[in-house]
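[1] only geometry, no sequence info:
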């Protein structure tokens, strides 16, 4: 069953006024994972289905590929690189956040690691672009988006036209040539950026999703400190409690809101807004999200049971990964290798639980993932 069919039949409606909050619930339900039940935690403290294995690829403050791995690893993405690949990870710490990259050889061994962004502030999530750059987003008041080079050849560039607000994640929609953006505020908005030229983010128009749903331009995408902030400039704007992860696939942009405890779904072809998870199940602390071409979604928890859960196209929710003894941390940056056989993610604070992220751990899980 295709995801759009499931969404349209059960959770997608067109809204006007306050009616948008009364959407029919998507019938997601707990069920058996397509990979089978989780086993006992392995030597790395990772509980996995049979046939899967984990390894630690980086730890905060320790050398990986000749580079010290950063604190508080957060949003991430993978990029093909010759016969190997690259995993990019943000650092969600104040003033010195930035992002780093690990280059893997074809056999999965680490070639090298390096910084791709430095001197920025609380780089939380972001998103990869179809032209193979990484959008690193600052989760601060009037935060900015930086376009970075995962291959380490070009300097990062600030993209102010994409708005100055408490950025969280970004997802590129090559079909409609827009970039969707989430905002981590209690009354945050859901935005889209329409570049003047697709592939060039230096100029364009920032719009906010409003009642209807319709998209309306944000009058001032880069407000000053004492000016009206982007989420309050358009009176009919829809608000979401704590926007988090964002993923586009098959004509639909999925985004999470931790306060709403929902996985929202905006169907760009039909201009409808619904959700594929309504917060009524075991999935808790909804945060980062990614997906694969089969239609499977993978949602990481901030706290909760410290799991990554799968949401299948037919509405089954089940854990596929659980971290043991890390209840004071959060799972961040889930991203698949280009061939879909390896899933990378981090535990931002690891077993220490320290808010500074000094115990951060970045993992790789290998196995027969559906893709």
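    Perfect, thanks for sending it. What you see is a predicted model, and the numbers here were worked out from it, not measured in a lab. Numbers count the residues shown, from 1 in each chain.

[2] okay, CA-based contacts and neighbour counts for the rest of this
    OK.

[3] how many other residues sit next to residue 316?
    Residues lying near residue 316 (other Cα atoms under 10 Å) number 18.

[4] For it, give me its contacts.
    Residue 316 makes contact with 28-33, 310, according to Cα atoms under 8 Å, 6 or more residues apart in numbering.

[5] Who are the contact partners of the residue lying closest to residue 259 once chain neighbours are set aside?
    Nearest non-adjacent residue to residue 259, counting by Cα to Cα, 6 or more residues apart in numbering: residue 241, 4.7 Å away. With contact set as Cα under 8 Å, 6+ apart, residue 241 has these partners: 184-188, 257-260.

[6] could you redo the last one with a cut-off of 7 Å?
    Going by Cα atoms under 7 Å, 6 or more residues apart in numbering, residue 241 touches 185-188, 257-260.

[7] Structure two is appended below for comparative analysis:
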């Protein structure tokens, strides 16, 4: 997740390719799904007061409630003394004690400053990481602590069925790489970054990266328990992004952890070298897939400690993907959220679905000229299909994190600079509104925060509560509950 300068301001009803037209406050959907079932009537969203203090922060369907917590507009201290950082991002919910839930939550913080929280960090100058919090089904906090520190730009990740959260660094910074898009120096960093880390639900991470799963701008992961493979998305902002899989040496469903002895591979469309899937696709597009090996997934670049590195950041960002491109791997636009559900890995392409780019980058406003795509990789048949392509900003604008409900509906977080929504998307392509950000700062000036993005959508294991974050320097988390079946989630 990277804030963009390029944002479309297209407004008004838009329709293309048979996609559902559902602009803000458009009322209920009015068409049958692909199987001929009658449409679900969905009333428009409206203002709902926060159970925490009565302030309206979200618009939701009638009858729904929510409570916000860990609002870092004011200082928050966790039980282990951690001063809770902001930029709440990817997250997953697991079963906890006494009917409560355990949330493992990312903090996407860049730069080379002191690590937060107690314990020995992976890199003492890495300011990102994860916190773990126990909450009730109604968003009341029981306890919280630092579960990983010393990392950078922990964007999203994914829940693992053996009881872990895999957190992803969306960067390739390190002492061996030149400054990134922020312009900050990497000299103070002591470790390479750009890896995935395993965080057990029961406690703290061992702070050891899974280097064989690649050093690139990781966004999120999803695990298929049947074939024992981890799927990984890449958000390489200014260049084409790849879709990867990591095949560990041993199936973690048997060992209880992801090993660092596996093989990284990149998706290629059969008989179509370097097919650009970021461009507008035909409705129902479907492709046969193969996988090409990445021989050097975790490079270290030459450098002299204590002096600026000579390897440009863009070179490091594309080092892994260029190995795949040389073998015909496919191009995507900014792959972000991923989720596994019943034999399918769904993933979002944030700026996919527009005209083709004219170069491979670097592109200042992000690779891709569309408003977003949602893809599905079917692991058994090894086929890739397009679930949805946004026809315009008023329908779906820059899809990011994604999860599924117990009934298989996707919940998609928007990341744009206009009004940010949580959208529901059925596998048949029925798109609808779930929530609208109506945050106003409590700090002097009371500035609206409608542009702050949703992130980390995740359902509690019993399906009762949808937890979601606001990803901003002053972050917060919401617990939302209501009759999900009534609105088709």
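    Here it is on my side, so go on. Bear in mind the structure is a predicted one, so any value in this text is a computation, not a measurement.

[8] which one of the contacts of residue 316 of the first structure is nearest residue 95 of the first structure?
    residue 310 (34.2 Å; Cα to Cα).

[9] Measure how buried residue 315 of the first structure is and give me the count.
    21.

[10] hmm, which of the contacts of residue 241 of the first structure are the buried ones?
    185, 188, 257-260 (16 or more other Cα atoms under 10 Å).

[11] Just put the residues you listed in JSON lines and tack on distance to residue 85 of the first structure.
    Listed next are these as JSON lines, based on distance: Cα to Cα, whole Å:
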{"residue": "185", "distance to residue 85 of the first structure": "34"}
{"residue": "188", "distance to residue 85 of the first structure": "34"}
{"residue": "257", "distance to residue 85 of the first structure": "30"}
{"residue": "258", "distance to residue 85 of the first structure": "31"}
{"residue": "259", "distance to residue 85 of the first structure": "35"}
{"residue": "260", "distance to residue 85 of the first structure": "35"}
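
[12] okay, the residues you listed in TSV with distance to residue 269 of the first structure and secondary structure next?
    Putting those into TSV (distance: Cα to Cα, whole Å; DSSP: H, G, I helix; E, B strand; the rest coil) gives the following:
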residue	distance to residue 269 of the first structure	secondary structure
185	27	coil
188	24	strand
257	22	strand
258	26	coil
259	27	coil
260	24	coil
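
[13] so where do the helices sit in the stretch 301-450 of the second structure?
    Applying DSSP state H, counting those that start in this stretch to the stretch 301-450 of the second structure gives helices spanning 313-317, 319-325.

[14] all helices of the stretch 51-200 of the first structure, in order?
    Going by DSSP H, counting those that start in this stretch, the stretch 51-200 of the first structure shows no helices.

[15] mapped onto the second structure, which of the contacts of residue 241 of the first structure hold?
    Contacts from the contacts of residue 241 of the first structure that recur in the second structure, judged by both residues aligned by TM-score structural alignment, their matches' Cα atoms under 7 Å, are 187-188, 257-260.

[16] mind listing what the alignment partner in the first structure of residue 152 of the second structure touches?
    When the first structure is aligned by TM-score structural alignment, residue 152 of the second structure is paired with residue 121. Residue 121 of the first structure makes contacts with 93-97, 138, as judged by Cα under 7 Å, 6+ apart.

[17] next one: residue 402 of the second structure
    If you count contacts by Cα under 7 Å, 6+ apart, then residue 402 of the second structure has 337-339, 410-413, 457 around it.

[18] how about a cut-off of 8 Å?
    337-339, 347-348, 410-413, 456-457 are the contacts of residue 402 of the second structure under Cα under 8 Å, 6+ apart.

[19] do residue 198 of the first structure as well
    Applying Cα under 8 Å, 6+ apart, the residues near residue 198 of the first structure are 177-178.

[20] And it, what's its match in the second structure?
    Residue 198 of the first structure maps onto residue 251 in the second structure, by TM-score structural alignment.

[21] and if you look at residue 51 of the first structure?
    Per TM-score structural alignment, residue 51 of the first structure is aligned with residue 63.

[22] so where's the longest strand in the first structure?
    strand 200-210 (DSSP state E).

[23] now the kept ones among the contacts of residue 241 of the first structure as a markdown table including distance to residue 221 of the first structure?
    Converted to a markdown table, these look like this (distance: Cα to Cα, whole Å):
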| residue | distance to residue 221 of the first structure |
| --- | --- |
| 187 | 17 |
| 188 | 14 |
| 257 | 22 |
| 258 | 24 |
| 259 | 25 |
| 260 | 25 |
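
[24] Out of those residues, which is nearest to residue 145 of the first structure?
    residue 188 (16.5 Å).

[25] Need the counterpart of the closest one in the second structure.
    That one, residue 188 of the first structure, aligns with residue 241 by TM-score structural alignment.
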